[in-house]
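Trainee: Pasting the sequence and the predicted coordinates here, then a few questions.
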Amino acid sequence: MDKKTKPPTIADVAALAGVSAQTVSNFLTGRFKPRGQNLQRLEAAISELGYRPSAAARALRLKQSGMIAMLLEDGADLSQERMREGWEPLHGMFLYGATNRARELGYYVTPVLTRQGTAEMEAIRLVREGRADALICSTELMPEAQLERLQRIARTEKVPIALLQENRKRDFICGVAAADEDGGDQAAAHLAALGHRRVAIMTVKPSWPGPVRRRAGFEAAAARLGLSVEVWQAEHYTVEAVRQRTAPELLREDRPTAVFAVNDVIAVALIQLAIELRLDVPNDLSVLGFNDLDVAAYVRPALTTLRTPGAAMGARAVEVLVDAISGKPLASTALLPVEFVPRESTGPTSRA
C-alpha cells in the first residue's frame, strides 16, 4: 500500500521560494507582504506545492484558537416572529465584512447571538474557556459600569475586544464606528438647503450607539442652521411602534415639513404611513433615512439616506484585532466616513 504523501509545510514553501520560514509565516498571516520577485516566488511556491495553512498547528504553536468571536446582540423575543423586535439590520453587513477579512488573514469568525444585556457574561465565558483569541461586539449602548467590566476582561485575560458602533475610548478595547455625528450633520444641512425650517427627528428610546450619535449630530447642526426641531421618539425599533408614534403627528395641519429618521427601517415605515394618509412624499413631507439598506433604493419614492460602511466596519474590526493578537498596540478608535445618497424622498418644501 502506498503511503500518503506528506502535506507540504511552511519550511517546504520557504525552501522552494528561497525566502525564510518567518517571511512565509508573516505573509500568510497578513503581517507583511513581500515585494517584487520575492512575492512572485512565494506565490508560485504556494501554488506549486498546494500549500494550505494548518489552523490546528498554528493554534498549538501560538496557544491560539485562530477564532474571533462576534457577539451580536438581539433584543428580539424568540417567541415572536423574527425581525419584529430589536434585530439590528447592520449585523449582517458587519458579519459579512468581518468573515471575509478574517479569512484573508488566516482567521475565522464565529457569530454568537446574545440576548439583550447578556453580551458581557457571554464574553467572559468565551474568553475563559479559550474559545476565541479576540472578540467583536455589536451590542446596544453599554452602561459605563458594564463597559468597565468588559475592559477588565480584556486587560486581565489579554484578549483584545472591538466594539462596533462605539467611539468611547478605553484601554484594551477598540471602538470601530461610522462617522454618525457627521451623518446627522449632513442630514440637517441637506434639509436646510432645501428650504425646510420646521423639521422632526424620528428616533427610538436610546439603545444603539449609532442612532444616539446621529441624533446628536443632527440636533447640533439644526441649532447652528436655525432649524426648529421636534423629537418623535418611539418605544421600539419596530414598524408598528413607529406607526403608532407618528400617525398623530402626520395628521397635524402644522406638522413639520421634513423628518430625519435615525435608520432606514424607521424611514420606510414613515413613508408608507404618509402615503396611506394621502400625503405626498416629498411634496408634503420629505423623509431622510440612515444606513442605505437594500430596501432604500427600491421603496417608492426611493429613500434619500446616508450610507453606513457596515462591511468595512466589520473588516476594520478584524484588522485591528489581528494586529493586536500579533503583538501590535491596539488602536483606541477607528472612525469610518459615511456617504450621503440623494434619492427621491426629499425635496424643496411646499409649505411655509
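Mentor: The structure has been received and is ready for your questions. Numbers count the residues shown, from 1 in each chain.

Trainee: contacts and neighbour counts: CA atoms only from here.
Mentor: OK.

Trainee: Please determine how far the closest residue to residue 297 other than its chain neighbours is located from residue 269.
Mentor: Excluding the flanking residues, the one nearest residue 297 by C-alpha to C-alpha, 6 or more residues apart in numbering is residue 303, at 6.2 Å. Using C-alpha to C-alpha, to the nearest Å, we find residue 303 at a distance of 11 Å from residue 269.

Trainee: same deal with residue 276?
Mentor: Taking C-alpha to C-alpha, one finds residue 276 at 11 Å from residue 269.

Trainee: For the stretch 51-200 of the chain, which segments count as strands?
Mentor: 67-74, 108-115, 134-138, 161-164, 173-178, 198-204 (DSSP state E, counting those that start in this stretch).

Trainee: Is it possible to get TSV of the ones you listed that adds distance to residue 217 and mean neighbour count?
Mentor: Putting those into TSV (distance: least, C-alpha to C-alpha, whole Å; neighbours: other C-alpha atoms under 10 Å) gives the following:
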stretch	distance to residue 217	mean neighbour count
strand 67-74	25	24
strand 108-115	29	18
strand 134-138	21	28
strand 161-164	18	27
strand 173-178	12	26
strand 198-204	11	23
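
Trainee: adding another structure so you can compare the two:
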Amino acid sequence: MTPPESPQTRTARRSAQTATLAEIAREAGVSAPTVSKVLNGRADVAPATRHRVEGLLRAHGYRRRRAEATRSPLIDLVFHELDSAWALEVIRGVENVAREAGLSVVLSESAGRLTPGRTWADQVAARRPHGVILVLSELDESQRALLTSRSIPFVVMDPAGDPGTDVPSIGATNWQGGLAATRHLVELGHTRIGAITGPSRMLCSRARVDGYRAALETAGLPVDPSLVVAGDFHHDAGYRLGVQLLRRPDRPTAVFAGNDLQALGLYEAARELGLRVPEDVSVVGFDDLPVARWVGPPLTTVRQPLTEMAEAAARLVLDLGRGDAAAATTRVELATSLVVRSSTAAPSKLSDQRALEKS
C-alpha cells in the first residue's frame, strides 16, 4: 500500500510544478495564465503563441498532474468516415466497455481525412476524456504532442498507416484474410480471379491485396495487374468497378471484393449485366457485416472481429489511463476467419467456354 503523501512532499511537488510553468512562460515570453490556457485547451490563445508554448511543453516533457482526477467520464471515438454498418459494429464494441466503466462515448468524424483537423484536437483537449480511439485514422506530431501533454491516452484501431512502435494499436490479420479468401477461390478451381481493393493509402487494404497476390503466386497462377482495380471500400465503387471487370471479354470467373460493401456493389453489377452469383461469377467479401448472411445469395466473406477489436481498443485505452506501462507499446492483431456461404462455387464450364469464345 502506498503511504500517504506528507505535507512537505506535497508542497515540494506543487512548487516544482509552479516553477516549471513559470519557466515555460518565461521562455515563451508569455504569462503563466496563458500557459495554463494552452494546457487547458482554451480557444482564446493566438495560434502562434499556442504553437510556441506547446513546443516548450514538449521540450520540457511537461504532463498534467493528477490527470485521472481531471478527466471527464468520456471516451472519444474518431472515425475518418461514419456512414456504414462497419462503423456500427465498432461503436457497439466501444459502448460495451464504456458502459461497464461508467463512461459515455463521444463520436466524431474527420470527413474522409485520415488525420483529424486541428479544431478536433483542441476540442478533445478541452473535454479531457479518459482516452481517444482513432479508427482507420492517425494523428500528426502536433496532435500527438497535444494529447500527451495533457495526459490523454490514445489508441489506434485498424491503423491507416504504420503507427510506429510507440503508438498502441489494435488490428486484424488482414494479410491472412486476403490469403484465405483467394485460396478458397483457387481451391474451387478458379484460375482467373479479380480483386477490387480498398484505398492504397490504407494499411489494411494493402495487406489484403498482398494476401490475394500471395495466394495466386503460391498456387502457381499469374497475377494479372489488369484484374486488380482500386476501390474505396464503398458500395458505389464495387458496382462501378464490378461493371468494368465483368464487361471484359476475358472477364474473371471470381472476384475478391476487399470488403462486404464492395461485394454488394459487385452483386448489383452482375445482376445488371445478366450474370448470376455464383454460377457465372463467384464473389468473396471481407468484414462479415450482419447483412452478409441475409443477401441473396448469402455472401462468402472473411470475418473481421470488429466488435471484439473495438472492445480491445477500449480496454487498452482505459489501461493506459490507469498508467499501465505495458499497455503503452501494445500492438494486437485479432484473427480473421473465412466464412463460406453461397456466393462461391466451382467455375461453370459454360461460363469458361463463353469467356474463351469472347477472348
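Mentor: Sure thing, it's come through. The shown structure was predicted, so the numbers you read here are calculated from the model rather than taken from an experiment.

Trainee: picking that back up, looking at residue 276 and residue 269 of structure 1, which is more packed in?
Mentor: Here residue 276 of structure 1 and residue 269 are compared on neighbour count by other C-alpha atoms under 10 Å; more neighbours surround residue 269, at 18 against 10.

Trainee: From residue 268 of structure 1, how far out is the residue nearest to the more buried one when sequence neighbours are not counted?
Mentor: Excluding the flanking residues, the one nearest residue 269 of structure 1 by C-alpha to C-alpha, 6+ apart is residue 239, at 5.6 Å. Using C-alpha to C-alpha, we find residue 239 of structure 1 at a distance of 9 Å from residue 268 of structure 1.

Trainee: just to revisit the earlier point, the residue nearest to residue 269 of structure 1 maps to what in structure 2?
Mentor: By TM-score structural alignment, residue 239 of structure 1 lines up with residue 235 in structure 2.

Trainee: Now do the contacts for whichever residue in structure 2 pairs up with residue 97 of structure 1.
Mentor: Under the alignment (TM-score structural alignment), residue 97 of structure 1 pairs with residue 93 of structure 2. Residue 93 of structure 2 makes contact with 306, 307, 308, 309, 310, 311 under the criterion C-alpha atoms under 8 Å, 6 or more residues apart in numbering.

Trainee: Of the residues you listed, which are reproduced in structure 1?
Mentor: Compared against structure 1 with both residues aligned by TM-score structural alignment, their matches' C-alpha atoms under 8 Å, the contacts of residue 93 of structure 2 retain 306, 307, 308, 309, 310, 311.

Trainee: so the one helix or strand residue 43 of structure 1 maps to corresponds to what in structure 2?
Mentor: Using DSSP states H and E, residue 43 of structure 1 maps to helix 36-49. The aligned range for helix 36-49 of structure 1 in structure 2 is empty, by TM-score structural alignment.

Trainee: Please apply the same query to stretch 261-277 of structure 1.
Mentor: Against structure 2, stretch 261-277 of structure 1 falls on residues 257-273 (TM-score structural alignment).

Trainee: With adjacent residues omitted, what lies nearest to the counterpart of residue 121 of structure 2 in structure 1?
Mentor: Matched across to structure 1, residue 121 of structure 2 falls on residue 124, judged by TM-score structural alignment. Distance criterion C-alpha to C-alpha, 6+ apart; nearest residue to residue 124 of structure 1, sequence neighbours excluded, is residue 153 at 6.9 Å.
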